[in-house]
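Engineer: predicted model follows, preceded by the sequence.
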Amino acid sequence: MTAVSTDTQKYWSALKEVMDPEFPISVVDMGLIYDIQETNGAVNVTMTFTAVGCACTEWIKGDIENRLLEEQEVREVNIEVVWDPPWTVDRLSEEARERMKNWGVSSR
């Protein structure tokens, strides 16, 4: 995961409330969020998905945008989807790994 600046920490925390629709794990803990930058009320999110053909891309992007727009100072959200580096299970947080393990889903 990218080092989190104190300026964007609250946006990372906010996105921990946005859940992946397939597993009740946040998009942050899934490792889908690569970077967050903020400039003059515009929040720029760089992210990926677990697969190119993910059927939930627009839903997840909408949830991310809606959650960030709840922050008083955020006027605009820009989401850039990237495929390099590709998502792998190595991006899962320890919390996500534990949850999956408890559900009987292997993260390896």
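Structural biologist: Nice, thanks for sending it over. What you are looking at is a predicted structure, and each value in this text was computed from that prediction instead of being measured. Numbering: from 1, shown residues only.

Engineer: hey, let's count contacts and neighbours off CA atoms from now on
Structural biologist: Fine.

Engineer: not including adjacent chain positions, what is the nearest residue to residue 49?
Structural biologist: Computed as CA to CA, 6 or more residues apart in numbering, the closest residue to residue 49 that is not its neighbour in sequence is residue 32, at 5.8 Å.

Engineer: what residues of the lengthiest helix in the chain count as buried?
Structural biologist: Determined from DSSP state H, the single longest helix within the chain is helix 57-69. Residues 57, 60, 61, 63, 64, 65, 67, 68, 69 are the ones in helix 57-69 that count as buried (16 or more other CA atoms under 10 Å).

Engineer: got the contact list for residue 20?
Structural biologist: Residues near residue 20 by CA atoms under 8 Å, 6 or more residues apart in numbering: 26, 27, 30, 60.

Engineer: ok, residue 22 - how many residues close by?
Structural biologist: 7 (other CA atoms under 10 Å).

Engineer: do the same with residue 83
Structural biologist: Every residue meeting other CA under 10 Å relative to residue 83 is counted, giving 12.

Engineer: which residues touch it?
Structural biologist: 48, 49 are the contacts of residue 83 under CA under 8 Å, 6+ apart.

Engineer: take the one below as the second:
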Amino acid sequence: MTEKTLAKTDPVSDLQDRMIKELETVIDPELRIDLINLGLVYGLSLTDGVATVTMTLTTMGCPITQVLTQMIETSLKRLPEVNDVAIDLVWEPAWSPARMSRFARVALGYHQ
């Protein structure tokens, strides 16, 4: 079996991919880049219908935390497996622009 075939038949990988796709629709209103490309999402899991998103923010005390939480909940609840969403907000490891994808760095004009 090839790697590609394995990934298609692995329900955990499929669900994780679909969760990531949904989170790619959550755009940070200030930076106008999605949470995945910003590197804010550190982990995803689903247990008994509850999707847990382990993530950080670009700064502590971010004024849009509640907005992002609502957007995350809305996006993940589109998946039939997700009944509820829990956000596990962490500050370690600290976020830095190095966590951004190449796309996000180019879009934001960050060259380093």
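Structural biologist: Yep, it's here. Quantities reported herein were computed from a predicted structural model and do not represent experimental measurements.

Engineer: ok, back up a step: residue in the second structure paired with the residue nearest to residue 49 of the first structure?
Structural biologist: Aligning on TM-score structural alignment places residue 32 of the first structure opposite residue 40 in the second structure.

Engineer: got the contact list for residue 68 of the first structure?
Structural biologist: 11, 14, 15, 43, 74, 77.

Engineer: trace it over to the second structure, please.
Structural biologist: Using TM-score structural alignment, residue 68 of the first structure pairs with residue 76 in the second structure.

Engineer: and if you look at residue 59 of the first structure?
Structural biologist: Checking TM-score structural alignment: residue 59 of the first structure goes with residue 67.

Engineer: what about stretch 31-41 of the second structure, start to end distance?
Structural biologist: Taking CA to CA, to the nearest Å, stretch 31-41 of the second structure runs 15 Å from one end to the other.

Engineer: now do stretch 63-83 of the first structure
Structural biologist: 20 Å.

Engineer: which parts of the first structure are helices?
Structural biologist: Going by DSSP H, the first structure shows helices at 9-15, 57-69, 94-102.

Engineer: residue 38 of the first structure: which of those helices is closest?
Structural biologist: helix 9-15 (9.1 Å; CA to CA).

Engineer: for that closest one, give me the average deviation versus the second structure.
Structural biologist: Compared with the second structure after fitting, helix 9-15 of the first structure deviates on average by 0.7 Å (mean CA distance after the TM-score superposition for the first structure).

Engineer: how about residue 102 of the second structure, what's its partner in the first structure?
Structural biologist: Using TM-score structural alignment, residue 102 of the second structure lines up with residue 94 in the first structure.

Engineer: so what's the closest residue to residue 93 of the first structure other than its chain neighbours up against?
Structural biologist: Excluding its sequence neighbours, the residue lying closest to residue 93 of the first structure (CA to CA, 6+ apart) is residue 29, at 4.9 Å. When contacts are counted by CA under 8 Å, 6+ apart, residue 29 of the first structure touches 16, 92, 93, 95, 96.

Engineer: which of these count as buried?
Structural biologist: Members of the contacts of residue 29 of the first structure classed as buried by 16+ other CA under 10 Å are 16, 92, 93, 96.

Engineer: if I look at the nearest residue to the last one once chain neighbours are set aside, how far off is residue 11 of the first structure?
Structural biologist: Spelled out, that is residue 96 of the first structure. Excluding the flanking residues, the one nearest residue 96 of the first structure by CA to CA, 6+ apart is residue 29, at 5.7 Å. Using CA to CA, we find residue 29 of the first structure at a distance of 14 Å from residue 11 of the first structure.

Engineer: brilliant, that's me finished.
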